[in-house]
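K.L.:
No letters, just coordinates:
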């Protein structure tokens, strides 16, 4: 059922009713503008999103990529591609400046992802985080929740960068990342720096955890009520939220990699960020759903007990389910890192096709 045009949809109603905030999982300017009208106060960009946006709007971006290449005649495809990501990010960040000012830096931020090819080098990740944070005042920078990444997250936070922890699927990753941010903030504060306008977030890619567990169940022949598999990411997120609240960690949790509406509806009422792709925002906002506070409502024990049949769910759900050294080899981490690395290659190829078109 569609809402009458004069009646706020569920997204705006939720934004006006709860501390839960909406960020758009894209830097596409058309989508972001509409998301802002739904109450959106943040967005994200990375090579995957840049590739999608360029492919969607070739009439705009092919010419702009050629302009970047013409202005930098010695640059290769990767440098041109990343400059495109930077330009796209700056433009999207501009749309979010009003929210940035309204929320004193806590919202109104545009997430930019560090180069996944640096995933083995903490210094390069932290240095690039500082570089990206200087693109605009309201940038928040993504670094993966691996052992190396967590080292970079603390360093970059200490150097004044608001972080968005990414490639994160589990309670142990989220907690270790939140603690690293806290250490960085405390070190910065101890040296007399103002941290009041910093806006760190820690992502749990709820849908990608669901995806992974579904593949594990099929691979290993685990008998389980399939409906429970829609609740794994929700359960991990709620457990991490409880820990963050109990320990007073500064960073907010952010739900990404949207797969079902539970990953929006179940988090309403929490002091968290939910970042669905725009198509899911349209589905939610065209519905007759009435948002209610559900963040503190536990996932039904029936689903938890079903999910506990999967060893990787327990690794993701329990705070001590994995050591920091195990983060990089956790199934969804390795799979997502590979996808992000492939996205860099795809963006390079797209730029190459523009600069050297096939005969």
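P.N.:
Everything's here; your move. Keep in mind it's a predicted model, so treat the numbers as computed, not measured.

K.L.:
Only C-alpha atoms from now on, for both contacts and neighbour counts.
P.N.:
OK.

K.L.:
Can you verify my assumption that residue 85 contacts residue 52?
P.N.:
No - counting by C-alpha atoms under 8 Å, residue 85 sits too far from residue 52 to count as a contact (11.4 Å).

K.L.:
More neighbours: which of these two?
P.N.:
residue 85 (22 against 16; other C-alpha atoms under 10 Å).

K.L.:
would that one count as being in a helix?
P.N.:
Yes - according to DSSP: H, G, I helix; E, B strand; the rest coil, residue 85 belongs to a helix.

K.L.:
Quick one: residues contacting the closest residue to it other than its chain neighbours.
P.N.:
Leaving aside its chain neighbours, residue 85 sits nearest to residue 50 (6.0 Å; criterion: C-alpha to C-alpha, 6 or more residues apart in numbering). Applying C-alpha atoms under 8 Å, 6 or more residues apart in numbering, we find residue 50 in contact with 27, 84, 85, 88, 347.

K.L.:
again, but for residue 91
P.N.:
Applying C-alpha under 8 Å, 6+ apart, the residues near residue 91 are residue 29.

K.L.:
10 Å - rerun?
P.N.:
27, 28, 29, 110, 136 (C-alpha atoms under 10 Å, 6 or more residues apart in numbering).

K.L.:
cool, residue 208 as well?
P.N.:
Per C-alpha under 10 Å, 6+ apart, neighbours of residue 208: 167-169, 214, 232-233, 256-259, 332-333, 335-336.

K.L.:
returning to that earlier point: who wins for neighbours among the contacts of residue 91?
P.N.:
Counting by other C-alpha under 10 Å, top hit in those: residue 110 with 34 neighbours.

K.L.:
before we move on, what SS does that one have?
P.N.:
strand.

K.L.:
before we move on, what SS does residue 165 have?
P.N.:
Per three-state DSSP, residue 165 ends up strand.

K.L.:
Name the nearest residue to it, ignoring sequence neighbours.
P.N.:
Residue 165's closest residue in space is residue 202 (C-alpha to C-alpha, 6+ apart), at 4.7 Å.

K.L.:
Checking that neighbour next. Helix, strand or coil?
P.N.:
Note that with three-state DSSP, the state of residue 202 is strand.

K.L.:
One more: residue 249?
P.N.:
Once three-state DSSP is applied, residue 249 turns out coil.

K.L.:
Use this one as the comparison:
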């Protein structure tokens, strides 16, 4: 890697590059440190699927599993210790970046149990517990942007805890997320918390929108199919660009300016699910076409390396694009595609996928604990 590469250009354009993956092997082997040093990686996001794969994929956790088994730890307690250990160690790796960027970057995310996605009180309680357990200032606790998640986001921020809001698909829900964020900071300020130390990102999912919309376009026929053809492969980028326009509106409002005067930081948009799922599209599409300063792009390793090798970063591709983005969705609606239903399906599927991964993670840990006790 040279300093003159697409990832350097992306960073210089004001986009924070985070890795959407974490494992003990990645930490212990020095790979994560290498990505920080050579690939401009300034943060990490995790989710239940990532941890399920990490625990099932190697022997790096064996010593800790044996120690947990000897203590008679329950499956849930073991899952918590195994995952928070990785996150704590990753936070320590990013400590210098955290300090150098005044807390903007150097962040590591851990998600609450997705089974709590529809229980506000339980979600908020677990978020606070994870914050205390990891005990690192550069942690972000991930809370899903379900209807029940919104009050949990506000409650968690009001306690001074930094939050990564995940599973956002629609601009309508995103506006609710931003309102929950601002409300949380207002309450934190009233309670005497230092709002300059409370950070948040809003993870707006990208690729899954194209996957679902393209599937619906392909199911059309006749005139409807013809009219919708131009929107194939365009909905995800358009959706993210509309989200950014909403972000600009909220964080220039009079309500926000009161908090900004007190030193509060805006909730940065984070482009998530940026790995390309359709081989017919450019594998770096969701990086190149979402360049705008003040955002985060969290990439799977494959997308990170692809961007480093052949990405083309050509400045801001988002600011001022809302009108063109609206036309994409007008085209979809005219063709008879229920856009609101697209987002409902994606949110439900997102929660279900993470619940399934969480169950797989529990099963893996249960089996490993039993093996250690033989």
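P.N.:
That came through, no problem. Being a predicted model, the structure only gives us computed values, none of them experimental.

K.L.:
TM value for the aligned chains?
P.N.:
The TM-score (TM-score structural alignment, normalised by the length of the first structure) is 0.86; 339 aligned residues with a C-alpha RMSD of 2.4 Å.

K.L.:
just to revisit the earlier point, now do the shared contacts for residue 85 and residue 52 of the first structure.
P.N.:
27, 46, 347.

K.L.:
now the second one, nearest residue through space, not along the chain?
P.N.:
Right, residue 46 of the first structure. Residue 46 of the first structure sits nearest to residue 113 (C-alpha to C-alpha, 6+ apart), 5.2 Å away.

K.L.:
Trace the one you found over to the second structure, please.
P.N.:
Aligned by TM-score structural alignment, residue 113 of the first structure pairs with residue 111 of the second structure.

K.L.:
is it true that that match touches residue 142?
P.N.:
Yes - between residue 111 of the second structure and residue 142 there is a contact under C-alpha atoms under 10 Å: 4.2 Å.

K.L.:
Which of those two has more residues huddled nearby?
P.N.:
The neighbour count for residue 111 of the second structure versus residue 142, taken as other C-alpha under 10 Å, is higher for residue 142 (30 against 24).

K.L.:
contacting residues around the more buried one?
P.N.:
Contacts of residue 142 of the second structure (C-alpha under 10 Å, 6+ apart): 45-47, 108-114, 123, 127, 130, 153, 162-167, 200-203.

K.L.:
ok, back up a step: narrow the contacts of residue 208 of the first structure to those in helices?
P.N.:
Among the contacts of residue 208 of the first structure, the members found in helices (DSSP state H) are 214, 232, 233, 332, 333, 335, 336.

K.L.:
Please name the nearest non-neighbouring residue to the first one.
P.N.:
So that's residue 214 of the first structure. Residue 214 of the first structure sits nearest to residue 229 (C-alpha to C-alpha, 6+ apart), 6.7 Å away.

K.L.:
what's the distance between that neighbour and residue 105 of the first structure?
P.N.:
Separation of residue 229 of the first structure from residue 105 of the first structure (C-alpha to C-alpha, to the nearest Å): 36 Å.

K.L.:
that's a helix at residue 143 of the second structure, yeah?
P.N.:
No - in this structure, residue 143 of the second structure is strand, not part of a helix, as judged by three-state DSSP.

K.L.:
Not counting sequence-adjacent ones, nearest residue to it?
P.N.:
Of all residues not flanking residue 143 of the second structure in the chain, residue 165 sits nearest, at 5.0 Å (C-alpha to C-alpha, 6+ apart).

K.L.:
cool, and residue 212 of the second structure?
P.N.:
residue 342 (6.8 Å).

K.L.:
element containing that neighbour?
P.N.:
helix 339-372 (DSSP states H and E).

K.L.:
Give me the buried positions along that helix.
P.N.:
For helix 339-372 of the second structure, burial by neighbour count (16 or more other C-alpha atoms under 10 Å) applies to 339, 342-343, 346-347, 350-351, 354-362, 364-366, 368-369.

K.L.:
which ones are touching residue 37 of the first structure?
P.N.:
8, 11, 12, 31.

K.L.:
that older thread, can you tell me how far the residue nearest to residue 85 of the first structure is from residue 257 of the first structure?
P.N.:
16 Å.

K.L.:
Likewise for residue 6 of the first structure?
P.N.:
Distance from residue 6 of the first structure to residue 257 of the first structure, by C-alpha to C-alpha: 31 Å.

K.L.:
Which one's more surrounded, these two?
P.N.:
Using other C-alpha under 10 Å as the criterion, residue 6 of the first structure and residue 257 rank with residue 257 on top: 22 against 6.

K.L.:
Does the residue nearest to residue 165 of the first structure touch residue 172 like I think?
P.N.:
No - using C-alpha under 10 Å, residue 202 of the first structure is not in contact with residue 172; the gap is 11.7 Å.

K.L.:
Report the mean distance between the host helix or strand of residue 207 of the first structure and its aligned residues in the second structure.
P.N.:
Secondary structure from DSSP H and E places residue 207 of the first structure in helix 206-220. Compared with the second structure after the fit, helix 206-220 of the first structure shows a mean deviation of 2.8 Å (mean C-alpha distance after the TM-score superposition for the first structure).

K.L.:
Buried residues of that helix, list them for me.
P.N.:
For helix 206-220 of the first structure, by 16+ other C-alpha under 10 Å, it's 206, 207, 208, 209, 210, 211, 212, 213, 214, 216, 217.

K.L.:
between it and helix 331-355, how many degrees?
P.N.:
For helix 206-220 of the first structure against helix 331-355, the angle by axes from the mean of the first three to the mean of the last three C-alpha atoms, to 10 degrees is 110 degrees.

K.L.:
tell me the SS of residue 269 of the second structure?
P.N.:
Once three-state DSSP is applied, residue 269 of the second structure turns out strand.

K.L.:
quick one: it from residue 202 of the second structure, how far?
P.N.:
When residue 269 of the second structure is compared with residue 202 of the second structure (using C-alpha to C-alpha), they lie 5 Å apart.

K.L.:
and for these two, which residues touch both?
P.N.:
Counting by C-alpha under 10 Å, 6+ apart, the residues touching both residue 269 of the second structure and residue 202 are 164, 165, 174, 247, 295, 296.

K.L.:
rewinding a little: my read: the residue nearest to residue 46 of the first structure touches residue 47, true?
P.N.:
Yes - between residue 113 of the first structure and residue 47 a contact is recorded at 8.0 Å, counting by C-alpha under 10 Å.

K.L.:
Spit out the residues that contact those two alike.
P.N.:
85, 340.

K.L.:
Can you tell me what the residue nearest to residue 165 of the first structure aligns to in the second structure?
P.N.:
So residue 202 of the first structure corresponds to residue 202, using TM-score structural alignment.

K.L.:
Could you pull up the residues touching that match?
P.N.:
Counted by C-alpha under 10 Å, 6+ apart, residue 202 of the second structure has contacts 142-145, 163-168, 174, 177-178, 181, 247, 267-272, 295-296.

K.L.:
tell me the strands in the first structure, going along the chain?
P.N.:
Ranges of strands in the first structure, per DSSP state E, are 21-22, 42-45, 109-113, 139-144, 163-166, 201-205, 252-256, 273-274.
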